[in-house]
Structures are given as structure tokens and as C-alpha cells.
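**Student:** missing the sequence, but the structure's below:
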């Protein structure tokens, strides 16, 4: 499927849905396993799909130059890290009988040499770095406003302060990407050029 304007809405909304479900899941003092744990993680993984579609569209808008290509591939590597992390969480959620057993299984995953570094520490950072590069490139092309990368950066930092702030980060992304899903300015012109080329 080809990228669309809706990707810039679906991705942050699903990201935010994960954050809201995570908060609700923790109201009893523990998170997972169970329906909320699984639903939240699936929201995030589906959101990643729409994020990547959006990143492809951002690269197309930038003209497939070096910066946008680097941003896309950096984000893709980070997305793979997130898939590994959330995939492991889903597996432990399915197999574990309770939260304690799930935590023990997660520890076993993280004890695998390089797993924690690749999928929990360094890898996910690349997702946000790539996204920041793409946003910055579109600012240079005047497709996004100057403050869009600031909001993207804030979104990436909020979970390190408190993961309960993830829904706020999703709202920031919706604001940052408004010109893309509203089809304004240079992005609308780029879409028109792409449509004529495919025709």
C-alpha cells in the first residue's frame, strides 16, 4: 500500500492509545499479563507500521536526498528494535501466568548477550533520531514549521521522564505533523507530482 496523509494521524493516535492503555493497565499496581497488556502492545506495533509508511512519504517529499534517506533507514533500524522489544513483551505476556512470572521471563530475554543493548537501550533511540532527521529535512524545505523537530524531540524525551507522558507525546506529534495530514503547502504539491508520475 502506498503512504497516505492518514498515516500521520494513525501513527500518533495508536502510539497514544498504547500510552493510555498502559496507564489503565497499571491502575491495579501491576502491568500485564492480560488483555490490556496485549492490546496496548499491539496498538504500538500497528502504529509502527503507519510510522514507517509516513517516514517513506516524508523521504519522498524531501526528494530522496541523502539526509532524508539516512533518516528513513535510521528510523527503520529503530523500528526493528521496537519490534524486538514489544514482540518479546507480547511473548512473555502470552506465556506467563502472572506478573512475577512475566518479569522473570523478560529478565531472561534481557540476559541474552546484546539483546538489551540492541532492543531496549540503543536500538529504540535510532527510531526517534531518524524521525528527527526527517522532520528537520522537511523544515529546511518549508514543508513543516520550525518547531516540528522540537515537538518530535520532546515526544522522544517524555517517556524517559515518565512513561505516563506517552499520550502527551502523541499529541505533540499530531501537532508537529499537522501540515502533512492536512495536505498543506509543499506536501500537497509533492503529492500532486507523485500522483502525476505514477499515472
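**Tutor:** Alright, I've got the coordinates. Quick caveat: nothing in here was measured; it's all calculated off a predicted structure.

**Student:** C-alpha only now, for contacts and for neighbours.
**Tutor:** Noted.

**Student:** just want the most central residue of this structure.
**Tutor:** Per C-alpha atoms, centre = their mean, the C-alpha nearest to the average position across the chain is that of residue 48, at 5.0 Å.

**Student:** isn't it right up against residue 80?
**Tutor:** No: using C-alpha atoms under 8 Å, residue 48 is not in contact with residue 80; the gap is 9.4 Å.

**Student:** got the buried residues for stretch 103-116?
**Tutor:** Within stretch 103-116, the residues that qualify as buried are 103, 105, 106, 109, 110, 115, 116, counting by 16 or more other C-alpha atoms under 10 Å.

**Student:** mind putting these in TSV, distance to residue 74 included?
**Tutor:** Output for those, formatted as TSV (distance: C-alpha to C-alpha, whole Å):
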residue	distance to residue 74
103	30
105	29
106	26
109	24
110	23
115	18
116	19
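
**Student:** and the gap between the residue nearest to the centre of the chain and residue 193?
**Tutor:** 27 Å (C-alpha to C-alpha, to the nearest Å).

**Student:** mind listing what the residue nearest to the centre of the chain touches?
**Tutor:** 11, 79 (C-alpha atoms under 8 Å, 6 or more residues apart in numbering).

**Student:** tell me where the protein has helices.
**Tutor:** 7-25, 35-61, 66-95, 99-111, 115-116, 123-140, 148-161, 166-176, 178-181, 185-198 (DSSP state H).

**Student:** leaving out chain neighbours, which residue sits closest to residue 45?
**Tutor:** residue 83 (6.7 Å; C-alpha to C-alpha, 6 or more residues apart in numbering).

**Student:** so that neighbour makes contact with residue 47?
**Tutor:** No: taking contacts as C-alpha under 8 Å, residue 83 lies outside contact range of residue 47: 11.0 Å.

**Student:** among the two, which residue is more densely surrounded?
**Tutor:** Taking other C-alpha atoms under 10 Å, residue 83 and residue 47 do not tie; residue 47 has more neighbours (24 against 18).

**Student:** for the nearest residue to that one once chain neighbours are set aside, give its distance to residue 89.
**Tutor:** Leaving aside its chain neighbours, residue 47 sits nearest to residue 11 (4.5 Å; criterion: C-alpha to C-alpha, 6+ apart). According to C-alpha to C-alpha, residue 11 and residue 89 sit 20 Å apart.

**Student:** included below, for side-by-side comparison, is a second structure:
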């Protein structure tokens, strides 16, 4: 397979014989993420909190940028332990703003702390993962081309509203739809992709 995939709105079959979307077809980091992680169910509090945080940091940037920085993010944010991040103070925000390994955006850093505190508050009412998964739709898209993949939905808009009501920040409908895709709540793998239907949540 050539280093630069041909222009297509569908899948590309790699040298390994597996069909993937263009965004996951060439970069080894993105390919591994697509093959082993993206779209698989995440149902634990820390995992959902981490992904909400990273989706917020991704806003306006490429996902590849965030994925490459994820190890540094995990170190900087104490493994995305909500109990630890919720206790961050101004000194921690200053520390994070000086960390070249992450995205140094004050509003996003402050949102990560705010959201950790909101995550702790949700424990009295079922928890973050349970709340997020309660917005699973009755059906999932079955796109054959990238252009057919939604960027938001009624459910992602409702989830965004509920999270904001619960004190979360940087949780708009588009960001929450990306979260729902990433953690398996919806399956937006292209129909011809080797990953379609592999989450165990949705049939292909």
C-alpha cells in the first residue's frame, strides 16, 4: 500500500488485508488505535472521565495530536484519577500550563478539573459511566462512506445538556458524539471495515 492513500470516502484495504477508513489506514499510531481501542466499550468511571477530558482537549485539533500526547496527558493528570484531579488547585493549573507534553489551554485544563469534581458528585447518583451510557440510542448508524457518519445526534445533544446541568464543561453535542463513538455507545465503523460490529454492543 502506498504511503498516501488514494482519495476515497470508503475503506482502504491494507497490506495486511484488513479494510480500514482513510484516517486509520497509514499512520501506525492511528491504525493501532483504530484496530484495538476505538469503538470498544468503556464502562468504568476513570476510563469515561479520561475520554471526556481528551475529547475536550481535542476540540480544534486533530485526534492524532491528542493520541500522540496521551502518555504525557496521563502523567500530567495523575492517570486521570478523578479523585486526584478534583483536588487540583491553582498551582496545579500553573504546572499544567507549563507542561510542553500536553495541550496548554487554560480553559480546557480548568474544565478537566471542573469535570473531575462533577464526576465525584455523580457517584451519589449512579456514577459518570452509568449516566453516559444511559444515552445509548435505540439504533446505530450503518455508514458506507465517511460522509454518512453523523457528527451529532439527538442523544449526544441530550447527553451534553445533562452533563452541563451536572456541572461539566466542554461537553457540547459534537464532542459528546465523538465520545459516544470512541467508547462504543454508537458504532460508526464503516460497514465494510474489519472492525464493524466487533464491539459486542451492536450487531453488524
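**Tutor:** Structure received. Keep in mind that this is a model prediction, so the values were computed, not measured.

**Student:** how alike are these chains, TM-score-wise?
**Tutor:** Overlay of the two chains. TM-score (TM-score structural alignment, normalised by the length of structure 1): 0.32; 110 aligned residues with a C-alpha RMSD of 5.5 Å.

**Student:** and residue 11 and residue 89 of structure 1? Which one has more around it.
**Tutor:** residue 11 (26 against 21).

**Student:** contact partners for the more buried one?
**Tutor:** 46, 47, 48, 49, 50, 51.

**Student:** got these as TSV, with distance to residue 25 of structure 1 columns?
**Tutor:** As requested, the contacts of residue 11 of structure 1 are exported to TSV (distance: C-alpha to C-alpha, whole Å):
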residue	distance to residue 25 of structure 1
46	19
47	19
48	21
49	23
50	24
51	24
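
**Student:** now, the most widely separated pair of these?
**Tutor:** 46 and 51 (8.8 Å; C-alpha to C-alpha).

**Student:** and residue 117 of structure 2, how many neighbours does it have?
**Tutor:** If we define neighbours as other C-alpha under 10 Å, then residue 117 of structure 2 has 20 of them.

**Student:** how close does the residue lying closest to it once chain neighbours are set aside get to residue 132 of structure 2?
**Tutor:** Nearest non-adjacent residue to residue 117 of structure 2, counting by C-alpha to C-alpha, 6+ apart: residue 86, 4.7 Å away. Per C-alpha to C-alpha, residue 86 of structure 2 is found 19 Å from residue 132 of structure 2.

**Student:** now do residue 118 of structure 2
**Tutor:** 13 Å.

**Student:** kindly report the same for residue 119 of structure 2.
**Tutor:** Distance from residue 119 of structure 2 to residue 132 of structure 2, by C-alpha to C-alpha: 11 Å.

**Student:** these two - which one has more neighbours?
**Tutor:** Ranked by neighbour count (other C-alpha under 10 Å), residue 119 of structure 2 and residue 132 place residue 119 first, with 25 against 20.

**Student:** that one should be in a helix, yeah?
**Tutor:** Yes: counting by DSSP: H, G, I helix; E, B strand; the rest coil, residue 119 of structure 2 is found in a helix.

**Student:** tell me who's in contact with the closest residue to it other than its chain neighbours.
**Tutor:** Distances taken as C-alpha to C-alpha, 6+ apart put residue 128 closest to residue 119 of structure 2, at 5.9 Å, once the chain neighbours are dropped. Residue 128 of structure 2 sits next to 45, 48, 49, 119, 122 when contact means C-alpha under 8 Å, 6+ apart.

**Student:** farthest-separated two in these?
**Tutor:** 48 and 122 (12.8 Å).

**Student:** those two - which one has more neighbours?
**Tutor:** Higher neighbour count among residue 48 of structure 2 and residue 122: residue 48, with 24 against 17, using other C-alpha under 10 Å.

**Student:** so that one, which state does it fall into?
**Tutor:** Residue 48 of structure 2 - assigned by three-state DSSP - is helix.

**Student:** that one reaches residue 133, doesn't it?
**Tutor:** No: using C-alpha under 8 Å, residue 48 of structure 2 is not in contact with residue 133, being 9.8 Å away.

**Student:** overlap of the contact sets of those two?
**Tutor:** Common neighbours of residue 48 of structure 2 and residue 133 (C-alpha under 8 Å, 6+ apart) do not exist.

**Student:** how far away is the residue nearest to residue 119 of structure 2 from residue 182 of structure 2?
**Tutor:** Residue 128 of structure 2 is 16 Å from residue 182 of structure 2, by C-alpha to C-alpha.

**Student:** how about residue 65 of structure 2?
**Tutor:** Taken as C-alpha to C-alpha, the span from residue 65 of structure 2 to residue 182 of structure 2 is 16 Å.

**Student:** what's the burial count for residue 162 of structure 2?
**Tutor:** The burial count for residue 162 of structure 2: 16, using other C-alpha under 10 Å.

**Student:** which neighbouring elements make contact with the helix or strand containing it?
**Tutor:** Taking DSSP states H and E as the criterion, residue 162 of structure 2 maps to helix 154-165. With contacts defined as 3 or more C-alpha pairs under 8 Å, 6 or more residues apart in numbering; DSSP states H and E, helix 154-165 of structure 2 has these neighbours: helix 173-182.

**Student:** mind giving me the packing neighbours of the helix it packs on?
**Tutor:** In terms of contacts (3+ C-alpha pairs under 8 Å, 6+ apart), helix 173-182 of structure 2 is packed against helix 45-58, helix 154-165.

**Student:** go through those and name the closest to residue 90 of structure 2.
**Tutor:** It's helix 45-58; of those, that one is closest to residue 90 of structure 2 (C-alpha to C-alpha) at 18.3 Å.
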